[in-house]
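K.L.:
sharing a model prediction with you, sequence too.
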Amino acid sequence: MKVTVDWDLCDGNGVCAIEAPAVFEIDDDDELRVLREEIVADDHASVESAVRVCPKRALRLES
């Protein structure tokens, strides 16, 4: 499974970093960073949650 970000939609609000901190973080410039695109089984539930709660619908999980 892989997570992708639509950078045109993302406003860097950081909700995803709260839901899945092992995969997303907000850097010192308040920009979203994807720490790893390939999602391991242990992070699957938290990334699914991050995708669901993204207010801009900028995240997507792909097989």
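P.N.:
Now that the structure is in, tell me what you want to look at. Everything numeric in this text was worked out from a predicted model, so none of it was measured.

K.L.:
please count neighbours and contacts with C-alpha atoms only from this point.
P.N.:
Will do.

K.L.:
show me where this protein has its helices.
P.N.:
15-19, 44-53 (DSSP state H).

K.L.:
ok, and the closest non-adjacent residue to Cys10?
P.N.:
Spatial nearest neighbour of Cys10, chain neighbours left out: Ala58 (5.3 Å); criterion: CA to CA, 6 or more residues apart in numbering.

K.L.:
which ones are touching that neighbour?
P.N.:
Ala58 sits next to 5-10, 51 when contact means CA atoms under 8 Å, 6 or more residues apart in numbering.

K.L.:
and for Cys54?
P.N.:
Cys54 touches 15-16, counting by CA under 8 Å, 6+ apart.

K.L.:
second structure follows, compare the two:
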Amino acid sequence: MKLQLDPTACQAYGLCHEEAPNLVDLDEWGYAQPRATEVPPGEQATAEAAVRICPNAALRLAQR
């Protein structure tokens, strides 16, 4: 499973980082930066929660 970011939709709320700090970093302006595109084993539920919490739907999960 891959975590994908639409950078044009991200509005720097930082909720994804709060929900999934192991999967999403924030740049110096607070915009999301996925740590890696592949979601590590055991982190799928965390990735799904980060996708759900994003108010602008900037994150999504895709099959490999």
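P.N.:
Thanks, I have it. Keep in mind the model is a prediction, meaning the values are calculated, not measured.

K.L.:
returning to what we had before: how close does the residue nearest to Cys10 of structure 1 get to Arg33 of structure 1?
P.N.:
13 Å (CA to CA, to the nearest Å).

K.L.:
likewise Ile39 of structure 1?
P.N.:
15 Å.

K.L.:
enumerate every residue touching the counterpart of Lys2 of structure 1 in structure 2.
P.N.:
Aligned by TM-score structural alignment, Lys2 of structure 1 pairs with Lys2 of structure 2. For Lys2 of structure 2, the contact set (CA under 8 Å, 6+ apart) comprises 37-39, 61-64.

K.L.:
skip the chain neighbours and tell me the closest residue to Lys2 of structure 2.
P.N.:
Sequence neighbours aside, Glu38 is the residue nearest to Lys2 of structure 2 in space, at 4.5 Å (criterion: CA to CA, 6+ apart).

K.L.:
quick one: map the one you found onto structure 1.
P.N.:
Counting by TM-score structural alignment, the partner of Glu38 of structure 2 is Glu38.

K.L.:
that match contacts Thr4, doesn't it?
P.N.:
No. Using CA atoms under 8 Å as the test, Glu38 of structure 1 is too far from Thr4 to be in contact (9.4 Å).

K.L.:
nothing else from me, thank you.
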